[in-house]
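[1] Okay, predicted coordinates and the sequence, questions at the end:
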Amino acid sequence: MRKFETGGTSMNYGFKMLAIAAAVSTFGVGGVRAQSGELVLYCSANEDWCRAMAESFERETDIAVLMTRKSSGETYAQIRAEEGQPRGDVWWGGTGDPHLQAAQEGLSAEYRSPMLEELNDWAVRQAETANYRTVGIYAGGLGFGYNSDLVTENPPACWADLLDERFVDDIQVANPNSSGTAYTLLATVVQLMGEDEAFEFLAQLHNNVSQYTQSGSAPIRAAATGETAIGIVFMHDAVAQTVQGAPIVAVAPCEGTGYEVGSMSIIEGGPNPDNARIWYDWALTPEAQEIGATANAFQVPS
């Protein structure tokens, strides 16, 4: 998790992210040759994006994809539990910190894709930090979104605004035990406020939280349906709800915020290592990275 400063309203930021994601298509490689067999994919991005990636890869390679979608924390726990007898081949998507932890523990395999030289610097730094046991595939800023039908006056613009007593039991956020999104929130407020003030902030925020969800994007889906007023999420998830017609306003908090580097890793000792490397290279192509926008996933591609 890294910090960047923001200010003002967030819809401009959210739609900038959307525009960047839609526009990135300038680097390229040749087509993927036909293969056979299967690939066991653990996916921690949103389910529609996971499914679209798997289906596109199957069409292009004739490799059958067995896909399971879980949050970053759940997937990391599963890979760790399967150490020595891994069942998965590739872990694609989700916040970068659990990927880095898996790399440090030797749960992911070293692989230097020929696509590395085509990637943004921040994606390559993720690979270098992990000794090439993971790589950055997208970036996304943390923030929150609110339902404008439910919050009609003095909408929140800052982290501090979320402590307002009018939002008691009207905020949802993910559980840091299962979600990389929530872990990024913890790291963000500690960096912004210092440890003592950050944990005081989180204690006060708890009074307004109605539910700690398992999935990082679930809070904004709840806000979109009116189940809650505010969801703390990565801003691209809020933008996705707006694009689909929900009355959601995305907010980049005025104090500043943090961001994720979504990552991809090959699982050490997985059953189909050759197909894992084929997926890895393919997933870094511009054609594969453009799939996100078709599934309303508006992260910034690597």
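    Perfect, I can see it now.
[2] From here on, just use CA atoms for contacts and neighbour counts.
    Fine.
[3] which residues in the chain form strands?
    When assigned using DSSP state E, the strands of the chain occupy the ranges 2-4, 38-43, 64-69, 90-92, 108-109, 135-147, 171-174, 209-213, 230-234, 248-251, 257-267, 300-301.
[4] burial measure for Arg277, as a count.
    A count of neighbours around Arg277, defined by other CA atoms under 10 Å, yields 18.
[5] What spatial separation is found between it and Ala229?
    From Arg277 across to Ala229, the span is 43 Å (CA to CA, to the nearest Å).
[6] cool, and Val124?
    38 Å.
[7] So for those two, which sits in the more crowded spot?
    Of the pair Val124 and Ala229, Ala229 is the one with more neighbours under other CA under 10 Å, namely 24 against 20.
[8] one more structure, for comparison:
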Amino acid sequence: MKRFVKAATIAVAAVSLASVAACGGTGGSSDDPNTVTLYSADGLADWYTPQFKAFEAKTGVKVNYVEGGSGEVVSRADKEKSNPQMDVIVTLPPFIQQADKKGILGDTVPADADKLPDTAKAPHYVSLANNYFTMIRGTSVNPKPQSWNDLLDPRFKQRIQYSTPGQAGDGTALLLLVQHVFGEHAGLDYLSKLQTNNVGPSASTGKLGPKVSTGELSVANSDVQMALAAIANDKMAYETFAPAGPDGKRTTLALPYFMGKAANAPHADNAQKLIDFLMSADAQKELAGAAFGVSARTDITATGPNADAFTKALAGVDIWQPDWTDVNNRFDEIVAAYNKATGQ
């Protein structure tokens, strides 16, 4: 899970999954023909807000926005399959692949699908915004950790925390990346050793950033888009970094926000309208300026200080593209092995 939406800035019905479960609703009625319900992993609120306003002004359709962790939104949609409430979902891999495997998603083809490369689209989902995993460290931490092995230093005892693999998209990405960098079994051994310094499980990636900023934590996990937005907009006192592996190389993995249309969307026409709108050139051009996002469209090149900051964060870093279908097929096995290795 990433950061929560600031209620004062959202002009649409926006609630967390916890409050949805408590009140039994999504901030709007699924019977209203002039609504569309979006379940989304958090992190894009600064971009969503103006886009939802523009969408309503153009179409007359209000967006009921439900925000939660990457795994949470899929879990809720799955539980509601007998009585669908969701029209569109946005989440990170491998959770979008999970949703697809569970039969939650239907055909998802935006109006400008020809502007997307093959790596940014599948029959049931498309890349809404490109993004990448990162670690963050407090600006006052000295000396600065530069490698994964640096994080094993006793000075970081109970000063490191990462979101829980299997629950959070960024936490799952950390597990996969560490196994890619060290090797599958050696990666689990590394994470077992890191437990001495790890505060413990966290379902929310977004809750960790403020702890790093205040000095409660020295290091945590995040993703480039969310971290840069928090540094710029919330004045967080931390910086992104890609730890070096045993070979000295710095590596990250691609972690895009994927969007899919619900297989049994209560408002299928409105769902298509929202997907087309959010994937349109006009909306995608605003990703960088509003939320440090990067469009997957081949006809859009982000410019400006936010785009420059994003490029700088990835300078000199190798980008790994996991086989998300394989990850999804082995998901339970991967998480179980992690839990056994770390005693979770």
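    Everything's here; your move. Computed from a predicted model, the values in this text were never measured in an experiment.
[9] TM-score them against each other, please.
    Overlay of the two chains. TM-score (TM-score structural alignment, normalised by the length of structure 1): 0.79; 257 aligned residues with a CA RMSD of 1.9 Å.
[10] quick one on the thing from earlier: which one of the strands of structure 1 lies nearest to Arg51 of structure 1?
    The closest of those to Arg51 of structure 1 is strand 64-69. By CA to CA, the value is 7.7 Å.
[11] can you tell me what part of structure 2 that closest one aligns to?
    Using TM-score structural alignment, strand 64-69 of structure 1 lines up with residues 62-67 of structure 2.
[12] next one: stretch 222-229 of structure 1
    The aligned range for stretch 222-229 of structure 1 is 211-218, by TM-score structural alignment.
[13] Buried residues, that stretch. List them.
    By neighbour count with 16 or more other CA atoms under 10 Å, stretch 211-218 of structure 2 contains the buried residues Lys211, Val212, Ser213, Gly215, Leu217, Ser218.
[14] which of these lies closest to Asp78 of structure 2?
    Closest to Asp78 of structure 2, out of all of the buried residues of stretch 211-218 of structure 2 and judged by CA to CA, is Lys211, at 32.2 Å.
[15] so how far is Gly171 of structure 2 from the nearest residue to that closest one once chain neighbours are set aside?
    In this structure, Lys211 of structure 2 finds its nearest non-sequential neighbour in Leu217, 5.5 Å apart by CA to CA, 6 or more residues apart in numbering. Going from Leu217 of structure 2 to Gly171 of structure 2 by CA to CA gives 16 Å.
[16] what's the answer for Asp100 of structure 2, then?
    In terms of CA to CA, Asp100 of structure 2 sits 20 Å off from Gly171 of structure 2.
[17] Ala113 of structure 2 now?
    30 Å.
[18] These two - which one has more neighbours?
    More crowded of Ala113 of structure 2 and Gly171, by other CA under 10 Å: Gly171, with 26 against 17.
[19] check contacts around that one.
    By CA atoms under 8 Å, 6 or more residues apart in numbering, the contact list for Gly171 of structure 2 reads Tyr162, Ser163, Thr164, Pro165, Thr205, Asn221.
[20] One more: Pro273 of structure 1?
    Residues in contact with Pro273 of structure 1 (CA under 8 Å, 6+ apart) are Asp89, Ile266.
[21] how about it, what's its match in structure 2?
    Match for Pro273 of structure 1 (TM-score structural alignment): Ala268.
[22] hang on, isn't Lys70 of structure 1 packed against Leu41?
    No - in this structure, Lys70 of structure 1 is not within contact of Leu41 by CA atoms under 8 Å, at 10.7 Å.
[23] ok, Phe167 of structure 1 - how many residues close by?
    The burial count for Phe167 of structure 1: 20, using other CA under 10 Å.
[24] Can you tell me the closest non-neighbouring residue to it?
    Asn208 (5.7 Å).
[25] Count the neighbours of the aligned partner of that neighbour in structure 2 for me.
    Taking TM-score structural alignment for the superposition, Asn208 of structure 1 sits opposite Asn197 in structure 2. Asn197 of structure 2: 18 surrounding residues under other CA under 10 Å.
[26] again with the one 3 residues further on
    As a burial measure, the neighbour count of Gly200 of structure 2 was computed by other CA under 10 Å and equals 14.
[27] How much space separates it from Ala122 of structure 2?
    From Gly200 of structure 2 over to Ala122 of structure 2 (counting by CA to CA), the distance is 35 Å.
[28] State the distance from the residue nearest to Leu17 of structure 2 when sequence neighbours are not counted to Ser16 of structure 2.
    Leaving aside its sequence neighbours, Leu17 of structure 2 sits nearest to Gly68 (CA to CA, 6+ apart; 5.5 Å). From Gly68 of structure 2 over to Ser16 of structure 2 the distance is 6 Å, taken as CA to CA.
[29] neighbour-wise, which of those two wins?
    Gly68 (26 against 19).
[30] Which residues are in contact with the spatially most distant residue from the centre of structure 2?
    Centroid-distance maximum for structure 2: Pro154 at 30.3 Å, with CA atoms, centre = their mean. Pro154 of structure 2 sits next to Asn197 when contact means CA under 8 Å, 6+ apart.
[31] Map it across to structure 1 for me.
    Aligned partner of Pro154 of structure 2 by TM-score structural alignment: Glu165.
[32] what lines up against Leu39 of structure 1 once you look at structure 2?
    In structure 2, Leu39 of structure 1 lands on Val36 (TM-score structural alignment).
[33] Could you pull up the contacting residues of the residue nearest to that match when sequence neighbours are not counted?
    Counting by CA to CA, 6+ apart, Val36 of structure 2 lies nearest to Val63, which is 5.1 Å off, once chain neighbours are set aside. Neighbour list for Val63 of structure 2: Val12, Ala13, Thr35, Val36, Thr37, Leu38, Phe52, Glu56 [criterion: CA under 8 Å, 6+ apart].
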